[in-house]
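In: Sequence first, predicted coordinates after that:
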Amino acid sequence: MSIKVYGFWRSIASFRIRVALKLKALPFEEISIDILQGKQFEPGYDAVNPEHVVPTFIHDGHSLYQSLAIMEYLDDIKPTPRLLPDDVKERAYARSLALMTIADAHPLTVPRVRKHLAGSFGADAHAIEAWVTHWTVEGLAAYERFLERRKPAPFALGKEVGLADICIAGQVVGAQYVKVELDAYPLVKSISDRCFALPEFKSSRPFEQPDYKAAGGKH
């Protein structure tokens, strides 16, 4: 099984795919596309992904896009261990939790949005950081409210780590970028701590990636 992932160390969506592949014990090659330097717009990558984003997932020559679709595909090609529950209601709930960051919080903080804020509205670095912090906190708070109502343990849907936990951990990674502490979100922190105690999550951290280290550890 040949798997390639075009990703980037700082990309939270790439982090999600990295973790999912490692939980599935599927070997893969990651090719770095520096989205901070605009490499996603160069002709070579345009041929790979015309949306000009990462990650792009290639399995035996077949390309897929968007982290949620990729993670569900991984469940289809390797059903165990499951990322999504078998129960239809639980599966829908897991997707709901995943989409709180994938569809709501994270898209408002990505480089192309930050660039648009600066170019079209004259936002300076301080204003952009405040914007990113606001939407990061909104995502954390939403997760905390949902976890409070259900209070699962040790992971978001119970005993097994899965897709929802990957997405919550990704939201925490985003919080670390803007130095948002998790004290106000104890349930999120508890799940995050359990996730990052696992080698699949720990080794997928942005600052552990070869392209981050090759750049001299510069953010």
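Out: The structure has been received and is ready for your questions.

In: CA atoms for contacts and neighbours, from now on please.
Out: OK.

In: Distance of residue 11 relative to residue 56?
Out: 12 Å (CA to CA, to the nearest Å).

In: Between those two, which has more neighbouring residues?
Out: Applying other CA atoms under 10 Å to residue 11 and residue 56 shows that residue 56 carries more neighbours, namely 25 against 22.

In: For the more buried one, give its distance to residue 183.
Out: Residue 56 is 34 Å from residue 183, by CA to CA.

In: ditto for residue 157
Out: For residue 157, the distance to residue 183 - CA to CA - is 22 Å.

In: Of the two, give the one with the bigger neighbour count.
Out: residue 157 (23 against 9).

In: okay, pairing it with this:
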Amino acid sequence: MTRPVLYDYYRSSAAYRVRIALNMKGIDYDRVPVNLVEGAQKEAEYRARNPQGFVPMLEMGGMRLTQSLAIIDWLDTAAPEPRLIPADPAGRAHVMALALAIACDIHPLNNLRVLKYLSGPLGQDEGVRNAWYAHWIAEGFAALEAMAAPRAGRFLFGDTSTLADICLVPQMYNARRFDVPLDAYPTLVRADAEANRLDAFAAAHPDKVAPEAEAR
């Protein structure tokens, strides 16, 4: 496999997911930081590579892969071990539902461009912005706790980490950054703690890659 290049921002939840997945697969990669706060994702050179202007983007073998869940799904096909998405249909559907509850229902409402729109064109102050953030985290985590609890073990789905945990850990990191209370979600807190004990998760943490991300 050609050594991949990950276009990344250290606090991007979506990029954080892909860093975890690459680590879990044991795939070495190079990072190109794209500073979202400074607007590097909007520059013409980057837009020419990725018309959406988002991170992550994974380049390898002449391909440019975008959207974190699509990248992870590709990795699970190209490098099947360890599996991140269960092979059996019922398990796959459950893990995908947990992952999508985060990636599609929680994260998009609270990503940087939404927060910038709230504080910019809509003129909302930091208190309103933080209340917005906490509301959608709480609503999403309440549903996710109920969805996960019946089939959870050490992790969100049994005793093996999956795509669901890959999506959970960055979202828990963000919840703590914004001081969102987590006591009501014991299943999520337990799975997050277990996942962060794994080297693949720990090495992908924003604190591990922040200095590079600030280089641009």
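Out: Happy to help now that I have it. Source: prediction; values computed, not measured.

In: What's the local residue count around residue 37 of structure 2?
Out: 12.

In: Which residue of structure 1 is paired with it in the alignment?
Out: Counting by TM-score structural alignment, residue 37 of structure 2 lines up with residue 36 in structure 1.

In: Which residues belonging to stretch 117-129 of structure 2 are considered buried?
Out: 118, 129 (16 or more other CA atoms under 10 Å).

In: now it: how far from the chain's centre is it?
Out: 24 Å (CA atoms, centre = their mean, to the nearest Å).

In: for stretch 25-33 of structure 2, same thing?
Out: 15 Å.

In: got a list of contacts for that stretch?
Out: For stretch 25-33 of structure 2, contacts defined as CA atoms under 8 Å, 6 or more residues apart in numbering pick out 3-10, 22, 75, 79, 81-82, 212-216.

In: In helices, which of the residues you listed fall?
Out: Among the contacts of stretch 25-33 of structure 2, DSSP state H puts 22, 75, 212, 213 in helices.

In: can you pick the most crowded of these?
Out: residue 22 (22 neighbours).

In: check contacts around that residue.
Out: Neighbour list for residue 22 of structure 2: 28, 29, 75 [criterion: CA under 8 Å, 6+ apart].

In: Residue 56 of structure 2 - nearest residue in space that isn't next to it in sequence?
Out: residue 15 (4.7 Å; CA to CA, 6 or more residues apart in numbering).

In: secondary structure element for that neighbour?
Out: helix 13-24 (DSSP states H and E).

In: average offset between that helix and structure 1?
Out: Superposing on structure 1 and averaging over aligned pairs (mean CA distance after the TM-score superposition for structure 1), helix 13-24 of structure 2 comes out at 0.4 Å.

In: in structure 2, which spans are strands?
Out: 5-8, 30-33, 57-60, 63-66 (DSSP state E).

In: so how far is residue 133 of structure 2 from residue 75 of structure 2?
Out: Counting by CA to CA, the gap from residue 75 of structure 2 to residue 133 of structure 2 is 31 Å.

In: What's the local residue count around residue 189 of structure 2?
Out: 19.

In: same deal with the one 5 residues further on?
Out: The local packing of residue 194 of structure 2 (other CA under 10 Å) involves 18 other residues.

In: Report the separation between it and residue 134 of structure 2.
Out: Distance from residue 194 of structure 2 to residue 134 of structure 2, by CA to CA: 24 Å.

In: One more: residue 155 of structure 2?
Out: Residue 155 of structure 2 is 24 Å from residue 134 of structure 2, by CA to CA.

In: Look at these two and report which has more neighbours.
Out: Neighbour count, other CA under 10 Å: between residue 155 of structure 2 and residue 134, residue 155 has more, with 24 against 18.

In: That one - nearest residue in space that isn't next to it in sequence?
Out: residue 191 is the one closest to residue 155 of structure 2 (CA to CA, 6+ apart), at 4.3 Å.

In: Tell me which residues touch that neighbour, please.
Out: 153, 154, 155, 156, 165.

In: so which of those residues comes closest to residue 70 of structure 2?
Out: Within those, proximity to residue 70 of structure 2 (CA to CA) peaks at residue 165, which comes in at 16.0 Å.

In: In contact with the residue nearest to the closest one when sequence neighbours are not counted, which residues are there?
Out: Nearest non-adjacent residue to residue 165 of structure 2, counting by CA to CA, 6+ apart: residue 156, 6.2 Å away. If you count contacts by CA under 8 Å, 6+ apart, residue 156 of structure 2 has them with 148, 149, 162, 164, 165, 187, 188, 191.

In: Distance to residue 126 of structure 2 for those - can I get that in TSV?
Out: TSV is the format used below for the contacts of residue 156 of structure 2 (distance: CA to CA, whole Å):
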residue	distance to residue 126 of structure 2
148	32
149	33
162	35
164	30
165	30
187	30
188	27
191	30
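
In: From those residues, keep the buried residues only.
Out: So, by 16+ other CA under 10 Å, the buried ones in the contacts of residue 156 of structure 2 are 148, 149, 162, 164, 165, 187, 188, 191.

In: Mind checking which of these land in helices?
Out: 148, 164, 165, 187, 188, 191.

In: give me every residue that touches the fourth one.
Out: In other words, residue 187 of structure 2. 145, 148, 149, 152, 156.

In: Over in structure 1, see which of the residues you listed survive.
Out: Mapped onto structure 1 and checked by both residues aligned by TM-score structural alignment, their matches' CA atoms under 8 Å, the contacts of residue 187 of structure 2 keep the contacts 145, 148, 149.

In: Name the residue most distant from the centre of structure 2?
Out: Taking CA atoms, centre = their mean, the residue of structure 2 most remote from its mean C-alpha position is residue 123, at 27.8 Å.

In: what do we get in structure 1 for that one?
Out: In structure 1, residue 123 of structure 2 lands on residue 122 (TM-score structural alignment).
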